[in-house]
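>>> this is a predicted model, with the sequence first.
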Amino acid sequence: MLDEHKNETEMSSEDQKLLPLGKEAFEIEGPTVLTGWRVTESWITRESKDTWEIAGPAILTSIAQFSIGFITSAYVGHLGEVELAAVSIVQNVIEGFVYGVMLGIGSALETLCGQAVGARQLNMLGIYLQRSSIITLVTALFLLPAYIFTSPLLNLLHQEKHISEVAGKYAIWSIPQLFAYALNFPIQKFLQAQSKVWVMTIISMGVVGLHVFLNLLLVIWLDHGLLGAAIAGNISWWILVLAHVVYVVSGSFPEAWVGLSLSAFSSLCGFMRLSLASAVMLCLELWYSTLVILMVGWLPSPEVAVDAISICMNVELWTLMISLGFNAAVSVRVSNELGAGNPKGAKLSVAVNVVTSTVFGVIFAVAILVTEYQFPKMLTTDPTVMKETTKLVYFLAAYVLINSIQPVLHGVAVGAGWQSTVAWINTICYYIVGLPIGGLLGFKSSLGVQGIWLGVIIGIVLQTAVLLFILCRTNWREEALQAEERVRSWGGSPPGPLVE
């Protein structure tokens, strides 16, 4: 004891400023505490390590869950063009809308659970999980008509009648997946906030293997067609959700999960406001890309242009999986640090995640430019479509680069609880600036699809610039105080003093 005290007193005052407060600061899953303005290489290395421990599994989980729908389409493609078109419409229009709403609502839990973990108020996590699940299940009931009336809705959108009828049947058969989504995202955010992401990854990848077998059995061997594909999807999603539920309630979280509680029904209004703000923020983001494809479809002779931009969007979607991993990581790290009363740790996490994700964006953008004439061949054999796709390669590279930064900034917004602010920024930058400019360039000039996409990129660049400006002006100490108040007012006790 005396030797330890002697060693500590012999340290320089500058070194002592860099010491974390307490032994728990060295825990991998605990918050990183910075006590001085100087950030050494060791702090950056440790922050990168913490980031990758969340981002790596989150990337694999996103790919695995995305692959469930991709595998379904691959098997349905053997049934015929009408069946494939019907499933594609349901996945991209109906399920895409529902998935976005559920994911957005679940993001409120990401803010609250992350800050509660940082504040060491683990007892609140189970209550937050139950509150979020109540809200998502009620939301699923309100979204149920979208599945039941898929066919009439598609007819209103002037889709081909026969495809609309087949899509309507498939949507009704897929209703169980709606309620699986409602439970999946709250549990996912509950686990992410505590950095328990590898279990999610293992379960998700196991379900992907099961989904391949179920489609082979029900669609091909037993010849149940679209009904078999819907049943396979329902079983896969519910096994994924139930496996997560078992993990949560099996005793792996003795402090965070103590059973069902009537306290889950308190503070629902405040929880709902944050949930709706999260949903609006995310849906405005998702609909922006969807509207691009719709606008291209309004061009004269749009078939080739739609195919070309769809290829580009598919490429961008796969690169986006990496950025979504950093989105999850920075959200967890920022919320943990703010909840712990450590604004400087949150600031460091933002810098590390933005730089790391941007590096990947640069790598992907360069790869796209280098393979300008090769990557379209992987997705189409039509020479006309390939030629049109190569015309968009510079737009795709710019889009991928910007989208390596922007999801990270959204993750910061979720971690800090800025969902309402970002929703307004998205509305202005995307729908008041980006889309009108894209429409003007696309329809009133000879640029066509290139003009539409240029306008969209302008909107994203503006939104990213505004978010970066806000980050530079952010008072992180004030954000930490707001996190403390949020934890206290919604059921927890305040954390320790802010780390200066």
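Nice, thanks for sending it over.
>>> going forward, measure contacts between C-alpha atoms and count neighbours the same way
Will do.
>>> list the contacts of the residue nearest the centre of the chain.
Geometric centre of the chain, nearest residue: residue 324, 5.4 Å, by Cα atoms, centre = their mean. When contacts are counted by Cα atoms under 8 Å, 6 or more residues apart in numbering, residue 324 is found next to 58, 59, 62, 407, 408.
>>> may I ask which two of those are separated the most?
Taking Cα to Cα as the measure, the contacts of residue 324 span a maximum distance of 15.2 Å, between 62 and 408.
>>> picking up where we left off before, the contacts of residue 324 in helices, which ones?
The helices, defined by DSSP state H, take in 58, 59, 62, 407, 408 from the contacts of residue 324.
>>> would you agree the last one is in contact with residue 354?
Going back to what we said before, that points to residue 408. Yes: assessed by Cα atoms under 8 Å, residue 408 is found in contact with residue 354 at 6.2 Å.
>>> between these two, who's got more neighbours?
residue 408 (27 against 21; other Cα atoms under 10 Å).
>>> element containing the nearest residue to the more buried one once chain neighbours are set aside?
Leaving out its chain neighbours, the residue that sits closest to residue 408 by Cα to Cα, 6 or more residues apart in numbering is residue 327, at 4.5 Å. In this assignment (DSSP states H and E), residue 327 forms part of helix 303-339.
>>> take the one below as the second:
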Amino acid sequence: MSKLTVRLIMDNGVEERLLVSVENSSSDLKSRIWRESKLLWRIAFPSILSRVTSFGLIVVTQSFLGHVDEIDLAAYALVQSILLRFVNGILLGMSSATETLCGQAFGAGHYHMMGIYLQRSWIVDGVTATILLPIFIFTTPILKILGQNEEIAEASGVISLWLIPFVYNFVFGLTIQMFLQAQLKNMVIGWLSTISFLLHLLLSWTFVSKLGLGVAGAMGSLNISAWFVVIGEFAYIWGGWCPNSWKGFTMAAFADIFPVIKLSISSGVMLCLELWYNSVLVLLAGYLKNATVAISAFSICLNVSALQFMICLGFLGASCVRVSNELGSGNSKAAKFSIKVIMFTSTFFGVIFFVLCLAFGRQLSYLFTSSEEVAEAVSDLSVFLAFSLLLNSIQPVLTGKYFDRQNN
């Protein structure tokens, strides 16, 4: 029998060390897996909940537009799958740098640095979002130059303007989530995201189905619901629930910002390519004979894949936090063990989604459209979608491991 010192950092920042007796046997391995799984789900579950419900806002919007007009559905699918996914991928990847830096600061007990890292991320992500803004302002001419259907391109230009406030929601929402997650305080984000999702359902039903506001109603509901979460996060941080990690705004956020930019760019490019490479299929679908059906079908498949990918990103977040916490406290063996447990858990869920997609591939389409043509096209793509879901469950966890190794 041996002694093990367990280092616990509570939500209030107080550190506790416990001396635990463990047996060097298979029962010890089981207890280690159990302990690691509890830590994993404490981080991953709120993250998964918030990511799924946040992306659910986009999916719900597409669902309501799909039952209004096929042109609006195709236009929204094109803008959301190409432009919004591109920007979201960059900002999500750059926010992962915040997760790594804050996780290591928390593990090392440097709590005051977490608020500084958060503000640096706001600066970097905000500038990045502003640089990318022209693609939403000039969507229609860009799509026409690329040879897309003229009617769809015109409708896309209107929808893309509504997405500008939604893009800036990413700048604050994603980084604050990483900031709170590193402190194991992300349950508040899960609750806010769930309430936001329910609010979006209510507003979309009211604005689109009852008041008949069409695109304006759906997109207005999307922006209101998304910013509800950000305002709630600001209230939580500034309200005194993060006394050790948030000390107020400081000019120190502008100092030593280039290492943050370097890590953010490498992370952003990696995740952007990961999210965007299959979105090119939607762009290519616009060149097919029946562009409206093709774009809608590909977009539905990508949205299903993206919803499952949000779960995988929850495991990515857990791997970033667990590995960075352990590396911050100098425990590399615990970091390796954590990765193994998270990888097994994520792959297990990937297998489940693989089987469900093969069994119910066609039925998924009716959540987004009532068109039999689109449903048939989605059914034809269901096998490829199933394999995509399986592979999605493995790669994000390895990405999280890569982020942490790059920063050490």
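The structure has been received and is ready for your questions. Predicted, not measured: the structure shown is a model, and the values here were computed from it.
>>> mean offset of the helix holding residue 327 of the first structure relative to the second structure (after superposition)
Average distance, helix 303-339 of the first structure versus aligned residues of the second structure after superposition (mean Cα distance after the TM-score superposition for the first structure): 3.1 Å.
>>> buried residues, that helix. List them.
304-313, 315-316, 319-339 (16 or more other Cα atoms under 10 Å).
>>> and that helix, how far from the chain's centre?
Computed by Cα atoms, centre = their mean, to the nearest Å, the chain-centroid distance of helix 303-339 of the first structure equals 7 Å.
>>> quick one on the thing from earlier: the residue nearest to residue 408 of the first structure contacts residue 407, correct?
Yes: using Cα under 8 Å, residue 327 of the first structure makes contact with residue 407 at a distance of 5.5 Å.
>>> which residues of the second structure fall in strands?
For the second structure, the strands defined by DSSP state E occupy 2-9, 15-22.
>>> quick one: those strands as TSV, columns for distance to residue 253 of the second structure and mean neighbour count too.
Formatted as TSV, the strands of the second structure follow (distance: least, Cα to Cα, whole Å; neighbours: other Cα atoms under 10 Å):
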stretch	distance to residue 253 of the second structure	mean neighbour count
strand 2-9	25	12
strand 15-22	26	11
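>>> of all the ones you listed, which one comes closest to residue 80 of the second structure?
With Cα to Cα as the criterion, residue 80 of the second structure lies closest to strand 2-9 of those, at 39.8 Å.
>>> what angle do strand 15-22 and that closest one make with each other?
Interaxial angle of strand 2-9 of the second structure relative to strand 15-22 (axes from the mean of the first three to the mean of the last three Cα atoms, to 10 degrees): 150 degrees.
>>> got the contact list for strand 2-9 of the second structure?
15, 16, 17, 18, 19, 20, 21, 22, 23, 24.
>>> which residue packs closest to the third one, ignoring adjacent ones?
With Cα to Cα, 6+ apart as the measure, residue 7 is the residue that lies nearest to residue 17 of the second structure, at 4.7 Å, once sequence neighbours are left out.
>>> residue 41 of the second structure versus the one you found, what's the distance?
Here the distance between residue 7 of the second structure and residue 41 of the second structure works out to 18 Å (Cα to Cα, to the nearest Å).
>>> same deal with residue 364 of the second structure?
Distance of residue 364 of the second structure to residue 41 of the second structure, given as Cα to Cα: 28 Å.
>>> just give me the neighbour total for residue 142 of the second structure.
Neighbours around residue 142 of the second structure, by other Cα under 10 Å: 15.
>>> and it, what pairs with it in the first structure?
Using TM-score structural alignment, the partner of residue 142 of the second structure in the first structure is residue 153.
>>> likewise residue 238 of the second structure?
Aligned counterpart of residue 238 of the second structure in the first structure: residue 249 (TM-score structural alignment).
>>> which residues sit in contact with that match?
Contact analysis of residue 249 of the first structure by Cα under 8 Å, 6+ apart lists 257, 259.
>>> excluding sequence neighbours, find me the nearest residue to the counterpart of residue 78 of the second structure in the first structure.
Under the alignment by TM-score structural alignment, residue 78 of the second structure pairs with residue 89 in the first structure. Closest residue in space to residue 89 of the first structure, ignoring its immediate chain neighbours: residue 167 at 7.1 Å, by Cα to Cα, 6+ apart.
>>> repeat for residue 192 of the first structure
Excluding the flanking residues, the one nearest residue 192 of the first structure by Cα to Cα, 6+ apart is residue 332, at 6.9 Å.
>>> surely that neighbour is in contact with residue 110?
Yes: at 7.2 Å, residue 332 of the first structure counts as touching residue 110 under the criterion of Cα under 8 Å.
>>> which residues are common contacts for these two?
Taking Cα under 8 Å, 6+ apart as the contact rule, residue 332 of the first structure and residue 110 both touch 192, 193, 415.
>>> thinking again about what came up before, aligned to the residue nearest to the centre of the first structure, what sits in the second structure?
So residue 324 of the first structure corresponds to residue 313, using TM-score structural alignment.
>>> now that match: how far from residue 68 of the second structure?
Distance from residue 313 of the second structure to residue 68 of the second structure, by Cα to Cα: 32 Å.
>>> one step back: can you get me a residue count around the match of residue 78 of the second structure?
Residues lying near residue 89 of the first structure (other Cα under 10 Å) number 21.
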